[in-house]
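> coordinates for the following, if possible.
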Amino acid sequence: MIEIISETRLSSVQDLGRYGQLHQGVGMSGVMDKPALSIGNMMVGNDPNAAGIEIPFFPFTIRFHQTCTFAVTGADTQASLEQKPLLPWWTARALAGQTLTLRRPRSGVRAYLTVAGGIQVDKVLGSRSTQLRGAFGGMEGRMLQRGDRLPLHQDTDRGAGDFGIVPPDEILPLLKDNQPAVRVIPAAEYPLFPPACRQALWQEPWKITSQSNRYGFRLEGTPLLPEKPLEMRSHGIVPGVIQVPHGGQPIIQMRDAQPMGGYPKIGAVIEADIWRLSQIPIGKSVRFIETNYEQGLAALEAVQGYLKQVREMVTLHQISRKTA
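Have a look, this model is predicted:
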C-alpha cells in the first residue's frame, strides 16, 4: 500500500471516468488530464484506465509500504524520491519505506501518480473514480487526506523503470498569440448571441478565475449577453460545454460537471483539448480557436496517434530491458 503523509487538498483517486451513467444522473468524473494518466499507466505496465492519484495542490508526500514501480506525469512538480530528484514524465522504482515528494509545479497544474498494478479501491458503477457529488468511488467517495492508506495490487514491482516520455504539450503544442489555447465548436445557442459577443469569444483572452475547480472553470472577460434574455429548460450537458449564465461570464463544464443544466450554450471545448485546459493555472488566460466537428475528430485522432506511439516506445523499452 501507499500512505499519504503530508497534508493534502483536493487530491483524489481517479481513472479515465465513469461512462454510460449520464441517463441515471451520474456524471463522468475521471481525471482532468486523460493523456497524463494514460501515459503514466503505460509507463508502469498498466492498462491506460487503471486508477491513479490526481494531485492539484503541493507539496504532496507519500510513503511506499511495498516496493513499487511508479511514474509521475502531468505538471512538472520537481519530484524527488528520498531527496533524489526525478525528471518530469519519468518512471522509477521505490523500495518499501521510501518517500516520494511532489513540490509546487514549475509548469502545469495537476500531477498524476501511477503505480504498477493501479490503485485497488473498489469499482462503483464500473469506475474507481471519485464522485464527490454522490460521495462514492475512490477513497470513500472523498478527497484524500493525511493518514490515508491506499491498497495496491500484489504485482507492484516491475523493475527499475528509469525512463521517460516527451510530454504531449511538446509534441502537440497549441497557442494563439503566444497564449494557451483550446479549440471550440459553436454550440446550439451560439447564433442567439450578437456579432460583437461572438467576435469577443474568438478574439479576446479569457481569464480562469479562482472560482474554478473540477466542476467547472469560471472565466472572466467581456460579458457575453444574448440579443434577448433566454429562458431554457434544463437539458443534458457534458464536460467541455461552455455555458453562459445571466451575468455573461462563461463557465466551462469540467470532469465533475453535473449531467444537466439550463444556461445557454455558446460553444464546447473539443474532447481532444480538455487536458490542455486542465493544466492552465488559476489567474492565467486561455484563448479559443473556432473549429468544427470534423476538425475536432481529427484532433482526437492526433492525440490517439501520439498515445499509440508512446505505447510502442514503452513496449520497445520493456523488450530491450528483458534482453539486456
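
> only C-alpha atoms for contact and neighbour calcs from this point on.
Noted.

> can you give me the strands in the stretch 1-150 of the chain?
2-4, 12-14, 52-55, 60-64, 68-76, 80-81, 84-85, 90-94, 99-102, 107-115, 149-150 (DSSP state E, counting those that start in this stretch).

> got the ones you listed as JSON lines, with distance to Met139 and mean neighbour count columns?
Formatted as JSON lines, the strands of the stretch 1-150 of the chain follow (distance: least, CA to CA, whole Å; neighbours: other CA atoms under 10 Å):
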{"stretch": "strand 2-4", "distance to Met139": "12", "mean neighbour count": "20"}
{"stretch": "strand 12-14", "distance to Met139": "7", "mean neighbour count": "27"}
{"stretch": "strand 52-55", "distance to Met139": "11", "mean neighbour count": "25"}
{"stretch": "strand 60-64", "distance to Met139": "15", "mean neighbour count": "21"}
{"stretch": "strand 68-76", "distance to Met139": "20", "mean neighbour count": "27"}
{"stretch": "strand 80-81", "distance to Met139": "24", "mean neighbour count": "18"}
{"stretch": "strand 84-85", "distance to Met139": "29", "mean neighbour count": "11"}
{"stretch": "strand 90-94", "distance to Met139": "23", "mean neighbour count": "22"}
{"stretch": "strand 99-102", "distance to Met139": "20", "mean neighbour count": "22"}
{"stretch": "strand 107-115", "distance to Met139": "15", "mean neighbour count": "24"}
{"stretch": "strand 149-150", "distance to Met139": "8", "mean neighbour count": "18"}
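
> for the comparison step, fold the sequence that follows:
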Amino acid sequence: MARLIVEQAGVGVTVQDFGRKFFRSLGVPLSGALDPLWLAAANALAQARENTAGLEILLAAPALRVESGPLRLGLAGELTGILTGADGSQRSVAGWSGVVLHDGDVLSLRLTRGPAYLGFSGGLDLPEVLGSRSTFLRAGFGGLNGRALEKGDALICAAAEGQGFSAPPFTHENEKIARGKIRFIPGPQEARFTRDALRLFAVSDWRVGSDSDRMGMRLSGPRLTHGPAGANIVSDGATPGAIQVPGDGQPIVLRADCQTSGGYAKIGCVISADLGRLAHFCPGEAMNFLSVSHDEAAQARNDLREGFARWRAGVAPAGADWDSNRLWSENLISGATSGD
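The predicted structure follows:
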C-alpha cells in the first residue's frame, strides 16, 4: 500500500464516491460526488475502478506529500499542480492527466474552478459507512471521520508503478442543448403554481446564490407565485435534482446531500443527465431551464453514457498520439457507465 500525508488541506475537500444508494428509506441522504462522471474520469486517469473513492475539491486544492510510494493520481477538472521531487526538482502537472509519484514527492495542486476531482490508484482505502465511503458533513460520518480534509491526514491507496496517462477534457456540453440550459421534467406539484409562475420559471434567468452548498443550490430571480393551496405540502419524497419552491418564491435545486423528504411544492426535477452539469455553476452565474419529456430525458442519459464511454476509451499513456477518427468510429456503448 502507498501513503500520502496532507501538507495543506485546501478548502471544501472531501472524500466522495458514487454515494449511498440503498438507505434513503431510512432518511440517509445519497451524498457522493456532485459530478460522478468527473470522479469516474479522475479514477480512470489513475487507472482505478471508476466508482472508487477519491477527493472532491470545491474551493481550494490541497498539497500532498508521498510518504510511501509509488502511486498514481488522476486529475480531472480545472486542476493543475507543481510536483516537487525529493531531490528538489520541479515540474508542472497538467489537468486531465494521471501522474505517478514516488517517495518524498510533494504535489501542490491549484484549482481554477470547482468542482474538480482527484483519483487514487486503487481508490482511497477507507472503511465503508452504510455501503459508501462518501463524506456526509452534516451528520459527520463517512470519509475521514465525517469531515473535510485536514493538515496531517494520512491517505492510503494502492501502490502503482509505470507511466502516466492523459486524455482531453470530458465535457457535458453537446450540440443538442444551449450552454446554460438545465433540462428538467415538470412536476410533481406544478398544479400548486399559477400559470404565470410556470411560464416565468421556464423563460427567466436564474442566478446561483452564494449560500448554495452540497445540500441545495439556491437561485434568485422573479418571484414564483403559488396558487391558493400555497407552498406547503404534506411531506413526500425528495431526490437530488428536485426543484423546491418555498413561500418566498425562490427555487432551491436539491443536490447530493439533500434530505430524503420535504414539505415544499416542487415545480420540476432536473434530469439525471444534467445533475453533473449543474455542479459546475458558481455563485453569481446565470442559468436557464428547459422543459423536456421523459423520453427526452432517457435519451439524454443514454447520450451521456455513450459520450463518457468514448472519452474513457481515449485515455492513453501520456504523450501518445490521438487517432480521433478511429476513436469516434468505434461502438463503445458496452463500456458505458454513469453515476446513477
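
> give the burial count for Pro228 of structure 2, as a bare number.
For Pro228 of structure 2, the count of nearby residues is 9 (other CA atoms under 10 Å).

> and if you look at the one 3 residues further on?
As a burial measure, the neighbour count of Ala231 of structure 2 was computed by other CA under 10 Å and equals 21.

> for Ala196 of structure 1, same thing?
Neighbours of Ala196 of structure 1 (other CA under 10 Å): 11.

> can you tell me how far it is from Ala188 of structure 1?
18 Å (CA to CA, to the nearest Å).

> over to Pro59 of structure 1?
42 Å.

> which one's more surrounded, those two?
More crowded of Pro59 of structure 1 and Ala188, by other CA under 10 Å: Pro59, with 17 against 12.

> I'd say that one and Leu100 touch.
No. Contact criterion CA atoms under 8 Å: Pro59 of structure 1 and Leu100 do not qualify, at 10.4 Å.

> shared neighbours, those two?
Shared contacts of Pro59 of structure 1 and Leu100, defined by CA atoms under 8 Å, 6 or more residues apart in numbering, are absent.

> just the helices in structure 1 please.
34-43, 168-171, 195-203, 274-278, 293-323 (DSSP state H).

> how big is the offset of the third one relative to structure 2?
Average distance between helix 195-203 of structure 1 and its aligned residues in structure 2, after superposition and using mean CA distance after the TM-score superposition for structure 1, equals 1.4 Å.

> check contacts around Asp274 of structure 2.
Per CA under 8 Å, 6+ apart, neighbours of Asp274 of structure 2: 172, 182-183.

> save the residues you listed as JSON lines, and put in neighbour count and distance to Ala33 of structure 2 too.
Listed next are those as JSON lines, based on neighbours: other CA atoms under 10 Å; distance: CA to CA, whole Å:
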{"residue": "His172", "neighbour count": "16", "distance to Ala33 of structure 2": "15"}
{"residue": "Ile182", "neighbour count": "20", "distance to Ala33 of structure 2": "19"}
{"residue": "Arg183", "neighbour count": "26", "distance to Ala33 of structure 2": "20"}
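
> looking at those residues, which one is closest to Leu75 of structure 2?
Leu75 of structure 2 lies nearest to His172 out of those, by CA to CA, at 17.0 Å.

> so which of the contacts of Asp274 of structure 2 persist in structure 1?
Contacts conserved in structure 1 for the contacts of Asp274 of structure 2, using both residues aligned by TM-score structural alignment, their matches' CA atoms under 8 Å: 182-183.

> Gln295 of structure 1: neighbouring residues, count only.
Around Gln295 of structure 1 there are 14 residues (other CA under 10 Å).

> columns distance to Gly134 of structure 1 on top of the strands of the stretch 1-150 of structure 1, output as JSON lines?
Output for the strands of the stretch 1-150 of structure 1, formatted as JSON lines (distance: least, CA to CA, whole Å):
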{"stretch": "strand 2-4", "distance to Gly134 of structure 1": "23"}
{"stretch": "strand 12-14", "distance to Gly134 of structure 1": "14"}
{"stretch": "strand 52-55", "distance to Gly134 of structure 1": "19"}
{"stretch": "strand 60-64", "distance to Gly134 of structure 1": "26"}
{"stretch": "strand 68-76", "distance to Gly134 of structure 1": "27"}
{"stretch": "strand 80-81", "distance to Gly134 of structure 1": "35"}
{"stretch": "strand 84-85", "distance to Gly134 of structure 1": "38"}
{"stretch": "strand 90-94", "distance to Gly134 of structure 1": "34"}
{"stretch": "strand 99-102", "distance to Gly134 of structure 1": "29"}
{"stretch": "strand 107-115", "distance to Gly134 of structure 1": "23"}
{"stretch": "strand 149-150", "distance to Gly134 of structure 1": "20"}
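
> to Arg233 of structure 1, which of the ones you listed lies closest?
strand 12-14 (31.6 Å).
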